[in-house]
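Undergrad: mind folding the following:
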Amino acid sequence: MAETRLPAADWTRREDLAALVAALDPAGEGLVRYVGGAVRDTLLGIAVKDIDMATPLEPPAVIERLKAAGIRSVPTGLAHGTVTAVLADGPVEITTLRRDVSTDGRHATVAFSTDWSEDAARRDFTINALYADPQGLTVHDYFGGLADLKARRLRFIGDAEARIREDYLRILRYFRFQARFGSLPADAEAEAACSALAPGLKGLSRERIASELLMLLALPNPTPTVARMAELGVLGVILPEADPAALPPLLAAEAARALAPEPLRRLAALLPADPLLAEQIAARLRLSIAQRKHLALVAARTSPEEPARPLAYKVGREAALDRLLITGSDTTPLDGWDIPRFPLKGGTIVARGVSAGPEVARILRAVEARWVAEGFPKEARIAELLSEEIG
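TA: A predicted model of the protein is given here:
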């Protein structure tokens, strides 16, 4: 079989990476390889964001060799064999070859190894178990990942149920990778295992589930995958309130305006138009306070929705845009428009002879409401509105 080599890419030419390889493997004994996403994405012609390396060297030896070469390291995950090299053009994670000793569906206890195939066997999917030598860029494939990558086929390594029982998050990772790299029809064994073991997702932390869900929704077109997750009973475990039918019209609206994917907007579309429920779901998923507030604002949408500019003035540009897109409303009034500031202050009303107190607040609210309703006119009109309210 012909040898496969990694195509030369910008990241493979990095001088700081060459220095890192020289520090870890000065004699060229094959003590380090690129692994995972960087190899997979380069083979697909996709820009590489993160670079991971694998080595039979154990963490103390890695740290010692980096120190000798003047390369700063951070012990980011020593229990799992990971040391991060801090390089000029970006950090690189270096992980010792491992084998699983025990798993509980959430975490794994590992032992270090010197066997590359043993390390590959503990990874999730065949396309993620590809390694490449830094020197000649020769690709090492232990489980048919190259053929699967060419066929756009996503398969678990070995028995799908066994891989999932090691870490139930692999169910969600399967669907995310399927949406990004796979083709249809999907692998029947993988889907059957994900469906059968979906209840195991209940034992995972909400943060891990939310992270995977948002990464899936950030992909260009997660619609078929989300619908399939619902059919297989997976979506109902992690987000029973979701309506997959809400995604296609939203993605069509995004495409019409050439908008980049926004995962929180897509999550909001999946949820009912119920602010209280949206807050509860956001809290359940352990989302940030800002994300919770945003979901609640978008969940307060109405159909038909309010006009674009008054809505943006009330809830902010981002929330207004999301509500308009989800409800299929016109967003063009927001193009090139900056939300104005209401210029009237309470002091101006007091100077007109109104006693400070509730009446000032009432007049402010009344003038502001009419100002918004009239399309945010200039200050001369605000003065007229004020006179009318005082009069």
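
Undergrad: drop to CA atoms for contacts and neighbour counts, all remaining ones
TA: OK.

Undergrad: so which bits of the helix or strand hosting Leu267 are buried?
TA: Using DSSP states H and E, Leu267 maps to helix 263-270. For helix 263-270, burial by neighbour count (16 or more other Cα atoms under 10 Å) applies to 263-270.

Undergrad: now do stretch 314-321
TA: In stretch 314-321, the ones that count as buried by 16+ other Cα under 10 Å are 315, 317, 319-321.

Undergrad: quick revisit: could you redo the buried residues of helix 263-270 as a markdown table and give each row distance to Leu214?
TA: Shown next, in a markdown table, are the buried residues of helix 263-270 (distance: Cα to Cα, whole Å):
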| residue | distance to Leu214 |
| --- | --- |
| Pro263 | 5 |
| Leu264 | 7 |
| Arg265 | 10 |
| Arg266 | 9 |
| Leu267 | 8 |
| Ala268 | 11 |
| Ala269 | 13 |
| Leu270 | 12 |
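
Undergrad: let's compare: structure for the following, please.
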Amino acid sequence: MDGVIARDAPFLQREGLSALIDALGADSGQVRLVGGIVRDTLIGIDAADIDLATRHHPEDVLHLLGRAGIKAVPTGIAHGTITAVLPSGPVEVTTLRRDVATDGRHAVVAFTDDWREDAARRDFTMNALYADPLSGEVIDYFGGLGDLAAGRVRFIGDPLQRIGEDHLRILRYFRFHARFGDTPDQEALAACTVRANDLMALSRERIATEVLKLVVARHAPRVIALMVERGIFRPVLPEIGDDAARRLAALAEREAAAAVSPDALRRLCSLIPKDPAVLEHVGARLKLSKAERRRMVSSGENIDLRGPEILAYRIGTALAVDRLLLSDRPIEEVVRAAAFHAPTLPLSGGAFVTRGIDKGPDVARLLKQVEEAWIAEGFPQAGRVEQLADAAVDQLRSSRNA
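TA: Below is the predicted model:
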């Protein structure tokens, strides 16, 4: 793999970036591109975020950016991170660091001016790639270029120790393997398997964030199968059983066939037994929002077999698409539900008042009766709805006169 970032790389053309790297002393080697922006650019992926590493201390970064007229926000100054707000979007600038103490969830850091020391605290070799922002030369301290070319996600240093420093690295390993990996690194896989119980020490929000990123990765079904086989989910998501990877693969195929974009929450639902109570329990445990939990519960409920349009009208297009994709219903029904735009019933309660019905419960019942008939007939136009209203009023009067 060529260890150079092309000077015409699209991200380098972002407005304000040149001024930022100049302000931070690119000409004297004080700043480098780092991490995902280097990794992804080397393999031809457009990276959304740009991260810079610098020898300057955070207070000096604030001073340098202020002097250059660049807005700077101390988003994580205690850990060395300043966000530079450019016309083309934010860029994170982080001072080189080394770990002083770790407890599996948090790290105490100290600043350094040693690039290799900063690289050594990063998780995987492919994430510890730096690049000179002027020449594009890639600096690789731990063989990340070779691992990236081979599709190998490899820890920097001893995997057992690195997981002990930050337990989330177990899930990050599998997420990166699902995105970039080919053959799993056996030392990394063994360490993740041995330390799977460490996940219990993490907040459920952090677990949810990683899992939701994992399930939309390119090789997610294959990697989920590997995780189930190795018992990775058992300590924190025991509901993800032996059949989960097959269900995820089936969903991915159905999403592609229906031309529906992959969705992380929908894919998470595919891993969980199709039981509303279980889905609610998992959503609550992962501290998902109320709206996300409602969506999970809905995905496990029954499908209205009268047609996808009726289902979409009842529960909304998005929920209908979820429920149909997670079923074995024909793909054509998914397409119809996705294209459905719910009409509005062309009738109000006032239409019954003008027909001589007193305001109150009778109006509400008649309106509901007409709506049900309108739905059953496939949402006919206003003229037919008026006929349905007349018939409903006649029926009510007949029942009272009987």
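
Undergrad: Phe125 of the first structure -> the second structure?
TA: Using TM-score structural alignment, the equivalent of Phe125 of the first structure in the second structure is Phe124.

Undergrad: from memory its match sits against Pro159, does it?
TA: No - applying Cα atoms under 8 Å, one finds Phe124 of the second structure not in contact with Pro159, separated by 9.6 Å.

Undergrad: more neighbours, the two?
TA: Between Phe124 of the second structure and Pro159, Phe124 has the larger neighbour count (other Cα atoms under 10 Å), namely 27 against 22.

Undergrad: kindly provide the distance from that one to Leu347 of the second structure.
TA: Distance, Phe124 of the second structure to Leu347 of the second structure, using Cα to Cα, to the nearest Å: 62 Å.

Undergrad: in the stretch 201-350 of the second structure, which spans are helices?
TA: 204-214, 220-229, 244-257, 264-271, 276-285, 290-299, 308-315, 317-325, 331-339, 350-353 (DSSP state H, counting those that start in this stretch).

Undergrad: who touches the longest one?
TA: Here helix 244-257 of the second structure makes contact (Cα atoms under 8 Å, 6 or more residues apart in numbering) with 221-222, 224-225, 261-262, 267, 270-272, 325-326, 331.

Undergrad: if we use 6 Å, what do you get?
TA: Under the contact criterion Cα atoms under 6 Å, 6 or more residues apart in numbering, helix 244-257 of the second structure has outside partners 221, 224-225, 270-271.

Undergrad: most widely separated two among these?
TA: Farthest pair in the contacts of helix 244-257 of the second structure (Cα to Cα) is Ala225 and Ser270. Separation: 13.1 Å.

Undergrad: give me the mean distance between the longest helix along the first structure and the second structure.
TA: Secondary structure of the first structure per DSSP state H: the longest helix is helix 358-373. Compared with the second structure after fitting, helix 358-373 of the first structure deviates on average by 1.6 Å (mean Cα distance after the TM-score superposition for the first structure).

Undergrad: buried sites along that helix?
TA: Buried, per 16+ other Cα under 10 Å, within helix 358-373 of the first structure: 360, 363-364, 367-368, 371-372.

Undergrad: which element is encountered next along the chain beyond it?
TA: Following helix 358-373 of the first structure in sequence, per DSSP H and E, is helix 379-390.

Undergrad: what is the aligned counterpart of Glu371 of the second structure in the first structure?
TA: So, by TM-score structural alignment, Glu371 of the second structure is matched to Glu368.

Undergrad: quick one, strands of the stretch 1-150 of the first structure?
TA: Taking DSSP state E, counting those that start in this stretch to define them, one finds strands in the stretch 1-150 of the first structure at 33-35, 51-55, 73-77, 82-85, 92-96, 98-103, 108-112, 130-132, 139-141.

Undergrad: got those strands as a markdown table, with distance to Glu191 of the first structure and mean neighbour count columns?
TA: Formatted as a markdown table, these follow (distance: least, Cα to Cα, whole Å; neighbours: other Cα atoms under 10 Å):
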| stretch | distance to Glu191 of the first structure | mean neighbour count |
| --- | --- | --- |
| strand 33-35 | 26 | 23 |
| strand 51-55 | 28 | 22 |
| strand 73-77 | 32 | 16 |
| strand 82-85 | 31 | 22 |
| strand 92-96 | 30 | 24 |
| strand 98-103 | 22 | 17 |
| strand 108-112 | 23 | 16 |
| strand 130-132 | 23 | 25 |
| strand 139-141 | 24 | 21 |
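
Undergrad: quick one: which of those strands is nearest Ala218 of the first structure?
TA: Short answer: strand 51-55, nearest of those by Cα to Cα, at 21.0 Å.
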